[in-house]
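Chemist: Starting from these lines, generate the structure:
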Amino acid sequence: MAETPATTELLPADYYLQNFEQMLASVAERYLDIFPAEQQGALQCYRSLPDKSKMLLVRLLSRKGEWFRLDKLHYAEIGDIATALLPLLSAGLLQQMLPPLDVWFGAMTLPELKSLLHDINEPLLRHWRSKQQLWQLLQAAPELPTQLPQWQQQQGLVWLQLNCQPLLDLLLLLYFGNRYQDLSQFVLSDLGLQRFEGYPLTREGRTYQSSIELKTALSLAALADNWEQTTQQKEPIVLADWLAQLPAPQDNPLLERRRQKLLLKLGREAERQQQLALAMSLYQQCHGWDAAERLCRCLEKVNPPQALAVLTSLAQQTQNETQQQIVARIFTRLSKQRTITDNSQVLPTFQQVAPYKPIEISLVLLPNTERRVELLTQDYFLEQGFDAWFSENSVLCGLFGLAFWDIIFAPVAGVFDNPYQRAPRDMYQPDFVARRQTLITQRMAQLASGDKHILQQHFVCKQGLVNDWVNWQVFTEPLFKRCITTFSTEFLLALFQRILRDPQHYRSGHPDLLLFTTDGKPQFVEVKGPSDKLADHQIHWLHFLADFYSAKVCYVSWKHTK
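Modeler: As a prediction, this is how the structure comes out:
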């Protein structure tokens, strides 16, 4: 979220400093004793600063990049930037230094470049028509970057470089525990745009126990960021270089999970580079289902009998129909290779996915480029007298989130890092249910008795609080009341058991529309526009729902108009 005057006008002038200090205090209370020495020093320097200098530093830390032009820094609440800057330079938190050529060039405007290069006696730079073309010319002349200090002196520009970015990286890692939240999260909360569930944050439940673990966490985060940048820019990947940067196996479960996530990505890249032996070696270092599946696919090509052994183990670990289908397809291919001679003795626990063809209906509607095909289909059913809701994943997920709200946010050690979490850290990990099994068993028994009071209580008491399972904008009170009075206990129990088997997988693929007939009976409808096809997991959901209520797929075509 970008900060604008419209979003911050109701906040104190130094709101960002208060937010930073809040984050710092929370992290220090839980982790200060294991801070690396370098960050300890940076933190001490920060605490010795006057308030205006702290404000300027936090402003710069909140901006993108580590290089800044002094002439571009203007903050009314700070006042004289030069005065606020001096303590930061003295403390070594900022330094005055020339940036690399690409950074310098990116920060220059076209008029500035024209003025600067006008008198430079360099034939190569006399003819250019765009900034991109000029950059290409500069890159083609290796000797030109040596003139950068002279150019800077001509302009009288002062450049500043952050020297304490690692401190912010550490604070963000320890406070948010992820790579997608940052200081803007405080603004969302301060403005009341997001409100979160309350849960204890204790030193005993902290994620990391040593400075070595902190350094490893930062290293893995940097590797993940570099991997994302490398793949997005489609740069060449030298696997040996990446493997050399990976840490050794970790005792900390979270760090080991992050390390194995990178191993899995490197294994996939090894497959793409036809380095199957390396890929299999990497997959064998991982414990997840996805890694075992990739290992089985590799073995399929080089050692089918061994692939069958891995497949047998894989079949015993399936948590959803998609995984069962994958096992079945590999099994079929191995059978065709005559790897398997006696099917009755293979995969004894394997459960085939029963073939299912959903009930189909067809509609011909007038095209409307301003509305989604699902909404046009909803309009049609409303005109036919149905109570029609475009709910997609929000109804079934919402019911689950309300039924288990207090259990999802139960004070389990090591799953909450900050006050702004949509779910516990282990929400989509295999051990989520195991760590809360007693509470879940009690809740399922309560629901089995026909008592739906807990859903109603959570709907009222938790209204508006952030929960990764509950979309309040869609799952409104009228829709909730229809669901809670219509859906049977048998259906709710089966739904919750299904989601608990694999929360990550089963949170998506739900039908687009929920309809209620005039006599109150529910119907689920998956909408498919022209040329759109059902995905496997959507078919599986329709199959499950059809055991309780009407569940169909509606194929929409467009009516041709003259």
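
Chemist: Could you use CA atoms for every contact and neighbour count after this?
Modeler: OK.

Chemist: now residue 328, nearest residue through space, not along the chain?
Modeler: In space, and not counting its chain neighbours, residue 328 is closest to residue 352: 6.8 Å by Cα to Cα, 6 or more residues apart in numbering.

Chemist: and residue 479, how many neighbours does it have?
Modeler: 16 (other Cα atoms under 10 Å).

Chemist: in which helix or strand would I find the residue lying closest to it once chain neighbours are set aside?
Modeler: Distances taken as Cα to Cα, 6+ apart place residue 389 nearest to residue 479, at 7.8 Å, with adjacent residues excluded. Taking DSSP states H and E as the criterion, residue 389 maps to strand 387-390.

Chemist: contacts for that strand?
Modeler: Contacts to strand 387-390, defined as Cα atoms under 8 Å, 6 or more residues apart in numbering, come from residues 374-375, 378-379, 381-382, 479, 512-518.

Chemist: Select the longest strand from this structure.
Modeler: The longest strand of the chain (DSSP state E) is strand 550-558.

Chemist: Next, the structure of the following sequence, for comparison with the previous one:
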Amino acid sequence: MASRHPSAPPQALAPGTADLENPLYYLENMETLVGWVRDHHADLLTAAERDRLAGFFALSQPARALLTRLVMRTGEHFRADRLNYPELGVAEAVALAELIDGDWLDPAPTLELDQLFRLYTLPELRPVFADDLADLGQPRSLAKARMRELLQAHYPEPRTVTDWLGPAAAPVVRINQMALFDRVRLMFFGNLRQSWSDFVLVELGHQRYETVPFTPDARAFARREEVDHYLVMHQCRQWLDEGVPAAEVWPEVPAPVANPWLTSRRDRLLLELGRQAEREGERELALQALAASGHREARLKRLRLLERLQRFEQAWDLACRWQMTPLSDAEIQGLGRILKRLARRLDRPSPLPDVRSRPEAWTLELPRPGHGSVELAVAQHLGQDQSPVYYVENTLINGLFGLLCWSTIFAPLPGAFFHPFHTGPADLTRDDFLARRRDAFDRCFGHLADGSYRQRMRDTFARKQGLANPFVIWPVLTEALLDLALDSIPAADLRLLFERLLLNIREHRSGWPDLIQFLPEDDRDSAGRRYRMIEVKGPGDRLQDHQRRWLAFFEARGIPASVCYVRWQSQDAPS
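Modeler: Got it, this is the predicted structure:
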């Protein structure tokens, strides 16, 4: 890989995928990442930050590679004598000197006692603190963790390595620009949950990605203040994870902003704050945080907490209002249980009937297979030339949805895509995923109504073959399976299934029956169906809650589905 000439002006890097055969592939990916942010988010960076990123590309290749390695590692402090990257092509000391000269690294940072103990070994530390341990009446053979604990109160102030260990100690360097690199990482990924290695150390070329137009209007962050807003929320979440009391974090939570993507992040933060407040016995604070959160999980938690506080009338009023809004099956189930308990407490009839489904079930006795799963054994037993059986589980209906709604799934809405390497929209499982695309999904479903969906889905199958899509598993969704599905499953059934999937994608993408059997043309029923779905349960296996909810939905809508319980013939054979 050729080094960029320092005097060359910055150029927009065309998104590419590095070859893992190149020992500096991680640098190629880092350059793509930094270049993407520089080119698409320049207005969200200060002039000093833009100059810094330009300076990154002006570094020599070995210096860029070493800086990338350090940024990817945990923490900001590193021992210079422990750096070993032969792929740099020069001695690590040479690249270090360039980074220090360019103010990328601090060659003499101060270290807290904890940092010192993380960087140096016990044999290196014992001679330095031997006198202190003796003064404390402790043996010099003390374990490292115990030594650090005893010395903590005696050394509250940070010091340089030389001050700690003397001039002969191995030097330590500190990255000076981690705040900028974290800001760049946030603007590229759209979160700080993902690490540099999620991109830099991945062979991106093993997947092909849909091309999504990236315009200023499609960005999640419209102003620098919104990036700052996210960083404050991230700090609040870190404090919660570190055990800082919820009452101390609560005043630091930023106020709402008119940015739906940031609002969803704030809703999640408030949900976590409410959970922690309740664990800490701060129930009033928990109620306040859960009431301020728009996260769907916050509603049930708030109702349960009101129950525990015996505020039954307030819980009843909230639950009755909530049941009038669109709910997923899991929410209906949870709300129904709460309303049933509250109705008993308040001597009122429950507004939600207790409907228990009883899916069609049958038992199949088969010889135990020498290999393969129980699902494949049932598929092989039931399958015939005129009525083939496919093992599809969570792939077929999801895949059909992905083909029909491809353009809507990949619509360039704000906060949906941050870079060219997304397998799907970042807001896919967010509560407002459907609401932000309602009109577009209605247009997709219009193709089901006018019959054009078959050709649309076949065209998409041909044009998008192999491109990553969160709903389409290409090795499973073959052309033969697609044709059988489109000829056998009526458009009305597809719409029902797709609409339920969209109610809660996180929950409803799974739980589909294992098998689908396509029936001969003369077996088509009055609704045009010639298929049946089969959930397979081997010996000792039981239906999961999300599977029961799908089966209840099928039963209520007249969609043919059943449960096949398998027994192995050997289990009943006489001994």
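
Chemist: ok so the residue nearest to residue 328 of structure 1 is a strand residue?
Modeler: No. Counting by DSSP: H, G, I helix; E, B strand; the rest coil, residue 352 of structure 1 falls outside a strand, being coil.

Chemist: Give me the residue at the spatial middle of structure 1.
Modeler: residue 180 (6.5 Å; Cα atoms, centre = their mean).

Chemist: moving C-terminal of the strand holding residue 389 of structure 1, what's the next helix or strand?
Modeler: Scanning onward from strand 387-390 of structure 1 (DSSP H and E), the first element met is helix 394-403.

Chemist: Touching that following helix from outside, list them.
Modeler: Contacts for helix 394-403 of structure 1 (Cα under 8 Å, 6+ apart): 408, 454-455, 458-459, 467-471, 474-475, 495-496, 499, 507, 510.

Chemist: Next, the mean deviation of it compared to structure 2.
Modeler: Here helix 394-403 of structure 1, set against structure 2 after superposition, deviates by a mean of 1.3 Å using mean Cα distance after the TM-score superposition for structure 1.

Chemist: Residue 514 of structure 1 belongs to a strand, doesn't it?
Modeler: Yes. Judged by three-state DSSP, residue 514 of structure 1 forms part of a strand.

Chemist: pretty sure it is touching residue 527, no?
Modeler: No. Look at residue 514 of structure 1 against residue 527 with Cα atoms under 8 Å: they stay out of range, at 10.9 Å.

Chemist: So those two - more neighbours on which side?
Modeler: Higher neighbour count among residue 514 of structure 1 and residue 527: residue 527, with 26 against 22, using other Cα under 10 Å.

Chemist: right, and that one touches residue 510 too?
Modeler: No. Using Cα under 8 Å as the test, residue 527 of structure 1 is too far from residue 510 to be in contact (10.8 Å).

Chemist: Counting neighbours, what do you get for residue 332 of structure 2?
Modeler: For residue 332 of structure 2, using other Cα under 10 Å, the count is 15.

Chemist: Helices of the stretch 351-500 of structure 1, start to end?
Modeler: Using DSSP state H, counting those that start in this stretch, the helices of the stretch 351-500 of structure 1 run over residues 373-383, 394-403, 405-408, 437-448, 453-461, 477-486, 489-501.

Chemist: For the fourth one, buried residues please.
Modeler: Within helix 437-448 of structure 1, the residues scored as buried using 16 or more other Cα atoms under 10 Å are 440, 443-444, 447.

Chemist: export the residues you listed to TSV and tack on distance to residue 284 of structure 1?
Modeler: Formatted as TSV, the buried residues of helix 437-448 of structure 1 follow (distance: Cα to Cα, whole Å):
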residue	distance to residue 284 of structure 1
440	33
443	38
444	37
447	41
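
Chemist: what's the closest of the residues you listed to residue 265 of structure 1?
Modeler: Closest to residue 265 of structure 1 out of the buried residues of helix 437-448 of structure 1 is residue 440 (33.8 Å), distances taken as Cα to Cα.

Chemist: wait, that closest one sits on residue 405?
Modeler: No. In this structure, residue 440 of structure 1 is not within contact of residue 405 by Cα under 8 Å, at 10.9 Å.

Chemist: now residue 544 of structure 2: how far from residue 536 of structure 2?
Modeler: Noted for residue 544 of structure 2: a distance of 12 Å to residue 536 of structure 2, by Cα to Cα, to the nearest Å.

Chemist: Please apply the same query to residue 564 of structure 2.
Modeler: From residue 564 of structure 2 to residue 536 of structure 2 the distance is 5 Å (Cα to Cα).

Chemist: What of residue 89 of structure 2?
Modeler: 57 Å.

Chemist: biggest helix in structure 1 by residues?
Modeler: helix 211-232 (DSSP state H).

Chemist: And the next helix or strand past that one?
Modeler: helix 239-245.

Chemist: which residue numbers in structure 2 go with that following helix?
Modeler: The aligned range for helix 239-245 of structure 1 in structure 2 is 246-252, by TM-score structural alignment.

Chemist: which residues touch the matching stretch?
Modeler: By Cα under 8 Å, 6+ apart, stretch 246-252 of structure 2 touches 232, 236, 239-240, 273-274, 276-277, 280, 282, 285.

Chemist: okay, the residues you listed in CSV with distance to residue 173 of structure 2 and neighbour count next?
Modeler: CSV is the format used below for the contacts of stretch 246-252 of structure 2 (distance: Cα to Cα, whole Å; neighbours: other Cα atoms under 10 Å):
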residue, distance to residue 173 of structure 2, neighbour count
232, 27, 15
236, 28, 24
239, 27, 15
240, 30, 20
273, 36, 28
274, 40, 30
276, 37, 22
277, 39, 24
280, 40, 13
282, 43, 16
285, 43, 19
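
Chemist: is it fair to say the residue nearest to the centre of structure 1 lies in a helix?
Modeler: No. Counting by three-state DSSP, one finds residue 180 of structure 1 to be coil, located in no helix.

Chemist: what's the distance between it and residue 100 of structure 1?
Modeler: 28 Å.

Chemist: Identify the residues contacting the residue of structure 1 most remote from its centre.
Modeler: Within structure 1, the residue lying farthest from the chain centre (Cα atoms, centre = their mean) is residue 121, at 50.9 Å. By Cα under 8 Å, 6+ apart, the contact list for residue 121 of structure 1 is empty.

Chemist: host element of it?
Modeler: Assigned by DSSP H and E, residue 121 of structure 1 belongs to no helix or strand.

Chemist: Distance-wise, check it relative to residue 110 of structure 1.
Modeler: 19 Å.

Chemist: all strands for structure 2, in order.
Modeler: 77-79, 105-106, 110-111, 159-160, 172-175, 360-366, 389-391, 515-518, 531-537, 561-568.
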